[in-house]
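> Mind folding the following:
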Amino acid sequence: MTSSTTSGASALRVAIVTGAGSGIGRAVALALLGAGYAVALAGRRVELLQQVADASGSAERALVVPCDVGDEQAVAALFSATVKTWGRVDLLFNNAGINAPGVLLEDLTLADWRRVVDTNLTGMFLCVREAFRVMKAQQPQGGRIINNGSISAHTPRPNSVAYTSTKHAVMGLTKTASLDGRKYDIAVGQIDVGNAATDLAARMAKGVPQANGEVAIEPLMDVNIVAQSVLYMASLPLEANVMFHTVMATKMPFAGRG
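Below you'll find the predicted structure:
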């Protein structure tokens, strides 16, 4: 575990990034560290989190915290470790998520459904709830939460009932948390990403099923564009909030899908 306990820690902007070991979470964590944030890197694979800390060149501002967001006690421990190290939490990038096998709806197992719901929805809720508890109590009060919604919060792909259902639910979570956070100066928004070049999206370049039954290659964009979008949302004063931000590969089949 790498941590910072310098005397100037209280002046740092402090962020938590879940799912920080790979993909969008890794890119955002590196961007935040590059922008001067102290960042708690949360995820299930410690070795990947440590690689992010080492790659940042700012390991003194990185805190590696093993965490399964579907585990209530693990989430509480994540926030507790962050507050113990830096005194507060200014930003939560609520990013951890998984997918189910791309099978026919009628063939999806209950176990796979529950696994996706436990991470993508329950895990996001647990992190939002803990962020509220910390941000409400700290001085100065407040902070920002950015949920990773995905464009699947708006439009499904074929054979994606578990993932799409949870991402639609994340939109409801974002709206409700935004409303409930007003009185505590907690700004809650959502970023909806389409086809960022990550290991998870690599299959897009090989061809994926379309709504009309065809298989087509889809364009990808640099994942660092997503990180810049999160940085922009995070940079706003708490009197302003981007509730929904969509960033995607320009030529991907989203508008007019099907």
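> CA only for contacts and neighbour counts going forward, please
OK.
> neighbours of the closest residue to Val193 other than its chain neighbours, just the number please.
Once flanking residues are discounted, Val193 sits nearest to Ser150: 4.6 Å by C-alpha to C-alpha, 6 or more residues apart in numbering. When neighbours are counted by other C-alpha atoms under 10 Å, Ser150 registers 25.
> now swap in Arg44 and tell me
By the criterion of other C-alpha under 10 Å, Arg44 has 17 neighbours.
> In this model Gly70 seems to touch it, though I could be wrong.
No: the pair Arg44 / Gly70 is not scored as a contact, 10.7 Å apart, by C-alpha atoms under 8 Å.
> For stretch 231-245, what is the spacing between the initial and final residues?
With C-alpha to C-alpha, to the nearest Å as the measure, stretch 231-245 spans 12 Å from end to end.
> Give me the contacts around it.
Outside stretch 231-245, the residues that touch it by C-alpha atoms under 8 Å, 6 or more residues apart in numbering are 28, 31-32, 91, 142-144, 174-175, 178, 185-192.
> quick check, Ala255 in a helix?
No: using DSSP: H, G, I helix; E, B strand; the rest coil, the assignment for Ala255 is coil, not a helix.
> What residues sit buried inside stretch 135-146?
Under the neighbour-count criterion of 16 or more other C-alpha atoms under 10 Å, stretch 135-146 has 135-136, 142-146 buried.
> cool, stretch 29-49 as well?
Neighbour-count burial for stretch 29-49, counted by 16+ other C-alpha under 10 Å, picks out 29-33, 37-46, 48-49.
> mind checking the end-to-end distance for that stretch?
Stretch 29-49: ends 10 Å apart by C-alpha to C-alpha.
> One more, so I can put them side by side:
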Amino acid sequence: MSRVLITAGGSGIGRAMATAFAAAGHQVWVTDVDAASLADIPSDWRATVVDVTDEPGMTALFAAIDETWGGLDALCANAGIAGPTARVEDIALDDWRACVSVNLEGAFLAAKHAAPMMKAAGSGAMVLTSSTAGLYGYPNRAPYAAAKWAVIGLMKTLAMELGPFGIRANAICPGAVEGPRMEGVLQREAAAKGMTRDQVYEGYASGTSMGRFVEARDIANMAVFLASDAARLVSGQVIAVDGHTVNPDPKV
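From the prediction side, this is the model:
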């Protein structure tokens, strides 16, 4: 039974990851910045309200994990925000910084504090949530795309640096995922492009060879695999779970 930490595990992809790991028999610890999202978690999960960009808070989190569990086997650095939807010349620096901070610095701090625990055990798996925006350009989403590309660079470096200690690192790149967060993106992009929400939705779906959005459980299943012994020699990889993007910026 592995001990798994999932950041932003209160809702969306993170909640799906926690559910999948728990169903596979693992111990689960979730964090979220939104206390309300943790109010209804199962009684056998552990939870901490923390902002992943707050290093003192993250330090305290990992100290609690060490005291309670005595170690950590897998980390899912999943916290992220969509950031602004706007042309690059219209993006405020504060909005840029907020988006990059959560998506990139949050993953960095989680990996920074997980690494010593995993090194001590001589094993471990880190799964970082990037995005297909980390594989292609993403018009009107400059800070998000920049951060998600950087997450892949961080993951590649972690894989090289930590591999000699038996620690693996991989990144999942979700495509368009059904749910409230993507719904907000659809609405904002529709407004920015002068299109309807349904037109933007169809553009995303038609940009994949499978012609559909993915679900949070699809991302969760990949995370469980990457953290498992079945993937014991899979490291430094970028794996898209997106229905196969064939046109990252379809015009509809």
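> How many residues are close by the residue nearest to Pro209 of the first structure when sequence neighbours are not counted?
Once flanking residues are discounted, Pro209 of the first structure sits nearest to Val215: 4.3 Å by C-alpha to C-alpha, 6+ apart. By the measure other C-alpha under 10 Å, the count of residues near Val215 of the first structure is 13.
> Please determine how far Val215 of the first structure is located from Thr18 of the first structure.
Val215 of the first structure is 32 Å from Thr18 of the first structure, by C-alpha to C-alpha.
> Val241 of the second structure corresponds to which position in the first structure?
In the first structure, the residue matched to Val241 of the second structure (TM-score structural alignment) is Val247.
> Quick check: that match is in a strand.
Yes: counting by three-state DSSP, Val247 of the first structure is located in a strand.
> The closest residue to it other than its chain neighbours sits in which helix or strand?
In this structure, Val247 of the first structure finds its nearest non-sequential neighbour in Val193, 5.2 Å apart by C-alpha to C-alpha, 6+ apart. Using DSSP states H and E, Val193 of the first structure sits within strand 186-194.
> thinking again about what came up before, from the buried residues of stretch 29-49 of the first structure, which ones fall inside strands?
Using DSSP state E, the members of the buried residues of stretch 29-49 of the first structure that fall within strands are 38-43.
> which residues touch Ala205 of the first structure?
Each residue near Ala205 of the first structure by C-alpha under 8 Å, 6+ apart is listed here: 217-220.
> And the strands in the second structure, which stretches?
3-6, 27-32, 46-49, 74-77, 124-129, 167-174, 238-241.
> Reformat these as a markdown table; add distance to Ile91 of the second structure.
Output for the strands of the second structure, formatted as a markdown table (distance: least, C-alpha to C-alpha, whole Å):
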| stretch | distance to Ile91 of the second structure |
| --- | --- |
| strand 3-6 | 30 |
| strand 27-32 | 26 |
| strand 46-49 | 29 |
| strand 74-77 | 26 |
| strand 124-129 | 24 |
| strand 167-174 | 24 |
| strand 238-241 | 28 |
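> how about those strands, which one is nearest Tyr138 of the second structure?
Set against Tyr138 of the second structure and scored by C-alpha to C-alpha, the strands of the second structure come closest in strand 167-174, at 13.7 Å.
> what's that closest one aligned against in the first structure?
Alignment of strand 167-174 of the second structure against the first structure: residues 186-193, by TM-score structural alignment.
> Run through who's touching the matching stretch.
The contact list for stretch 186-193 of the first structure (C-alpha under 8 Å, 6+ apart) reads 132, 135-136, 142-153, 171, 174-175, 177-178, 181, 226, 230, 238, 240-248.
> And stretch 99-110 of the second structure, by the same measure?
For stretch 99-110 of the second structure, contacts defined as C-alpha under 8 Å, 6+ apart pick out 52-53, 55, 58, 75, 77-84, 128, 143-144, 146-148, 150-151, 154.
> at 6 Å what do you get?
Residues outside stretch 99-110 of the second structure that contact it (C-alpha atoms under 6 Å, 6 or more residues apart in numbering) are 52-53, 77, 80, 83, 147, 151.
> Tabulate the residues you listed (CSV), appending neighbour count.
Putting the contacts of stretch 99-110 of the second structure into CSV (neighbours: other C-alpha atoms under 10 Å) gives the following:
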residue, neighbour count
Val52, 29
Thr53, 21
Ala77, 28
Gly80, 23
Gly83, 21
Ala147, 25
Val151, 26
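> Next, give me the two most distant ones among those residues.
Spanning the widest gap among these are Ala77 and Gly83, at 17.6 Å by C-alpha to C-alpha.
> And the helices in the second structure?
In the second structure, the helices defined using DSSP state H lie at 12-23, 55-69, 93-100, 106-121, 142-162, 180-193, 197-206, 216-226.
> Who are the contact partners of Met1 of the second structure?
Met1 of the second structure sits next to His26 when contact means C-alpha under 6 Å, 6+ apart.
> related to what we said a few turns ago, the residue nearest to Pro209 of the first structure reaches Lys206, doesn't it?
No: Val215 of the first structure is beyond contact range of Lys206, at 9.2 Å (criterion: C-alpha atoms under 6 Å).
> Please enumerate the shared neighbours of these two.
Residues touching both Val215 of the first structure and Lys206 (C-alpha under 6 Å, 6+ apart): none.
> Just list the residues touching the most centrally placed residue in the first structure, thanks.
Centroid check for the first structure by C-alpha atoms, centre = their mean gives Asn95 as the closest residue, at 1.5 Å. By C-alpha under 6 Å, 6+ apart, the residues touching Asn95 of the first structure are 18-19, 148.
> who wins for neighbours among those?
So for the contacts of Asn95 of the first structure (other C-alpha under 10 Å), the most neighbours sit at Thr18, 30 neighbours.
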